[in-house]
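>>> how would this look folded up:
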Amino acid sequence: MTLFRRLFLAAVVAGVLSGTAASVVQQVTTVPLILEAERYETVPAPVAAPAANAEHAHNQAGHAHSAPAPAEAVTTAEAFQRVGLTVVANLLVGVAYGLLLAGTMLLVGAPVDARRGLVWGIGGFIAFALAPAVGLPPELPGMGGAALEARQAWWIAAALCAAGGLLALGFAKNRFVIAAGVVLAALPHVIGAPHPESPEGVVPPEMAARFAVLSIGVAALFWAALGSACGALMQRVMPARR
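Got it, this is the predicted structure:
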């Protein structure tokens, strides 16, 4: 029971540290892009015009698509609320992933420290950030997409299959098991992620691409911090396995 409590404490501390680090970086990277994308969501749809004014209506529609609406004033209370919710969400995610990572380390039984924890963090980044992003990149508000349930199901499948494949590559000794892990990791991508029949959205492509890259970068920082902290703390939990 003492081991479980110490394991839980290590996972919580590592999750809080990584979640806090991600929250700070997000405020200067992805959050400004989200706020900018929300301005594009408020652009009114063009009003239908008579045939004689078709060219003028086309120009107006193009202008409305490319220019965001004027920024609405955000009160201090609203700003603090958004920051607070972001931090709380990141902390909860950090603790949840920390418990998952620490529990997996304990079950595997391999020696752990900060350096080995970083390797585990890289694995977590590949499984829960990079692999799903190959099929479904991080999206800004106002971007078109397939049905939410279909995207969620595919994301979960891609993450779990990638995690299973990485565990097989890292710890399996049977070649058949390793080959099965590789096939498992590739299976969701062979099936394909759900996408809308026609691309829609009001957000400029360059903004969407920048957001995807920055989001993946923040995820890499989060997992590196989580893995290193979790490994260093787990070293104290399992001193005999150093």
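>>> From here on, just use CA atoms for contacts and neighbour counts.
Noted.
>>> Would you check the distance separating stretch 226-233 from the middle of the chain?
Its chain's C-alpha centre and that of stretch 226-233 lie 20 Å apart, by C-alpha atoms, centre = their mean, to the nearest Å.
>>> For that stretch, give me every contacting residue.
10-11, 14-15, 17-18, 94, 98, 101-102, 112-122 (C-alpha atoms under 8 Å, 6 or more residues apart in numbering).
>>> compare with the first, here's sequence two:
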Amino acid sequence: MPVFRSIVFAAAISGLLVGLLVSVLQHLGTVPLIAQGETFEKAPAQPAAGHAHGAGGNGSPAAASVAADEAWEPRPGLERNAYTVLFNIVERIGFSLMLAAALILSGRPLGWREGFLWGLAGFLVFVLAPGIGLPPELPGIPAAPLWPRQIWWVGTALCTGAGLWLILFKRHPAAAILGVALLVAPHLVGAPQIDITGNPVPAALSHRFVVAVFLTTLLSWSLLGALTGYFGRRFLASPQSRTA
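Okay, here's the model as predicted:
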């Protein structure tokens, strides 16, 4: 119980701090780009084939219009910003709990350096590897159906995590070969794609958004790992946790 309580406290503080920082970075970097992308998404629909972004993959403009009318979204301004900050904090607390559990189960000493390395691993597993095949997308960009993309994303994250574990912890030639194979396999299969005949979003805007997302998440994961390791060590070493 003392260990569990220490993990929860460390994750709560780390997630709160990183969630607030990420919210500021998003407000300065990605949010303005998303707002520009939304102007293309909400533009009058063109008759060109292949644009099924808002139609749930059925390609029906009428269905897309109905879905757009019925979909709830927070009002711009304070309400939208508040939901964004809340989501960022809750998400980072969850990721911090996962990192703390991984750190303890690995048997390695807690600390900000070890946490930083695990945070980088989290970035590789959950952001960079899936992002190679499915880069972050602005609103208005045509995309393949959701379910195939989600299945490929989850499979890529699992293969990347397993591959890194085999390479870094098994330290055996056969394990390293299998680990490399797992890292490469999802990209040989390829992410679900569609033929885009008329992308309304400028390529330069999409490129800026991808770079901004990758840089923000890289900072988020590395800092979250470092703080999780730091606070986890502090709470586990506190007199209260030793005597509880």
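>>> Could you tell me which of the contacts of stretch 226-233 of structure 1 count as buried?
Among those, the ones that count as buried by 16 or more other C-alpha atoms under 10 Å are 10-11, 14-15, 17-18, 94, 98, 101-102, 112-114, 116-122.
>>> Nearest spatial neighbour of residue 126 of structure 1, chain-adjacent residues omitted?
residue 162 (7.5 Å; C-alpha to C-alpha, 6 or more residues apart in numbering).
>>> Now that neighbour: which helix or strand?
In this assignment (DSSP states H and E), residue 162 of structure 1 forms part of helix 148-171.
>>> Same question for that helix: list its buried residues.
Neighbour counts over helix 148-171 of structure 1 (16+ other C-alpha under 10 Å) mark 151, 154-155, 157-169 as buried.
>>> which one's the longest helix in structure 2?
Using DSSP state H, we find that the single longest helix of structure 2 is helix 203-236.
>>> How far off centre is it?
Centroid separation between helix 203-236 of structure 2 and its chain, computed with C-alpha atoms, centre = their mean, is 9 Å.
>>> and what of stretch 170-185 of structure 1?
Stretch 170-185 of structure 1 has its C-alpha centroid displaced from the chain centroid by 26 Å (C-alpha atoms, centre = their mean).
>>> what about stretch 154-173 of structure 2, start to end distance?
In terms of C-alpha to C-alpha, to the nearest Å, the two terminal residues of stretch 154-173 of structure 2 are separated by 26 Å.
>>> What range does that stretch cover in structure 1?
Mapping stretch 154-173 of structure 2 onto structure 1 (TM-score structural alignment) gives residues 156-175.
>>> Check stretch 106-120 of structure 2 too.
By TM-score structural alignment, stretch 106-120 of structure 2 lines up with residues 108-122 in structure 1.
>>> Residues in contact with that stretch: which ones?
101, 105, 220, 223-235, 241-242.
>>> which secondary structure element contains the aligned partner of residue 82 of structure 2 in structure 1?
Matched to structure 1 by TM-score structural alignment, residue 82 of structure 2 sits across from residue 84. Element membership of residue 84 of structure 1, judged by DSSP H and E, is helix 76-108.
>>> And the helix or strand following that helix, how far out from the chain middle?
Downstream of helix 76-108 of structure 1, the next assigned helix or strand under DSSP H and E is helix 114-125. When C-alpha coordinates are averaged (C-alpha atoms, centre = their mean), helix 114-125 of structure 1 and its chain have centres 17 Å apart.
>>> Spatially central residue for structure 1, please.
For structure 1, residue 129 is the residue whose C-alpha lies nearest the centre (C-alpha atoms, centre = their mean; 5.1 Å).
>>> So it sits against residue 219, correct?
Yes: under the criterion of C-alpha atoms under 8 Å, residue 129 of structure 1 makes contact with residue 219 at 6.5 Å.
>>> Need the distance between the two termini of stretch 22-37 of structure 2.
Stretch 22-37 of structure 2 has an end-to-end distance of 20 Å (criterion: C-alpha to C-alpha).
>>> In structure 1, which residue range corresponds to that stretch?
Aligning stretch 22-37 of structure 2 against structure 1 (TM-score structural alignment) gives residues 22-37.
>>> and residue 139 of structure 1, how many neighbours does it have?
Using other C-alpha atoms under 10 Å, residue 139 of structure 1 is surrounded by 17 other residues.
>>> so the equivalent of it over in structure 2 is in which element?
Aligned by TM-score structural alignment, residue 139 of structure 1 pairs with residue 137 of structure 2. Using DSSP H and E, residue 137 of structure 2 sits in no helix or strand.
>>> In this structure residue 137 of structure 2 contacts residue 211, no?
No: counting by C-alpha under 8 Å, residue 137 of structure 2 stays clear of residue 211, with 11.2 Å between them.
>>> Now the common contact residues for these two.
By C-alpha under 8 Å, 6+ apart, residue 137 of structure 2 and residue 211 have no common neighbours.
>>> And the match of residue 139 of structure 1, how far from residue 168 of structure 2?
Distance of residue 137 of structure 2 to residue 168 of structure 2, computed by C-alpha to C-alpha: 32 Å.
>>> and if you look at residue 19 of structure 2?
Per C-alpha to C-alpha, residue 19 of structure 2 is found 29 Å from residue 168 of structure 2.
>>> Nearest residue to the counterpart of residue 235 of structure 1 in structure 2 in space, please, no chain neighbours.
Alignment note (TM-score structural alignment): residue 235 of structure 1 maps to residue 233 of structure 2. In space, residue 233 of structure 2 comes closest to residue 110 once its chain neighbours are excluded; the distance is 5.4 Å by C-alpha to C-alpha, 6+ apart.
>>> Assumed residue 145 of structure 1 was part of a helix.
No: assigned with DSSP: H, G, I helix; E, B strand; the rest coil, residue 145 of structure 1 falls outside any helix and is coil.
>>> name the element the spatially closest residue to it that is not a sequence neighbour belongs to?
Using C-alpha to C-alpha, 6+ apart and skipping residues adjacent in sequence, the residue nearest residue 145 of structure 1 is residue 196, 5.4 Å away. Using DSSP H and E, residue 196 of structure 1 falls within no helix or strand.
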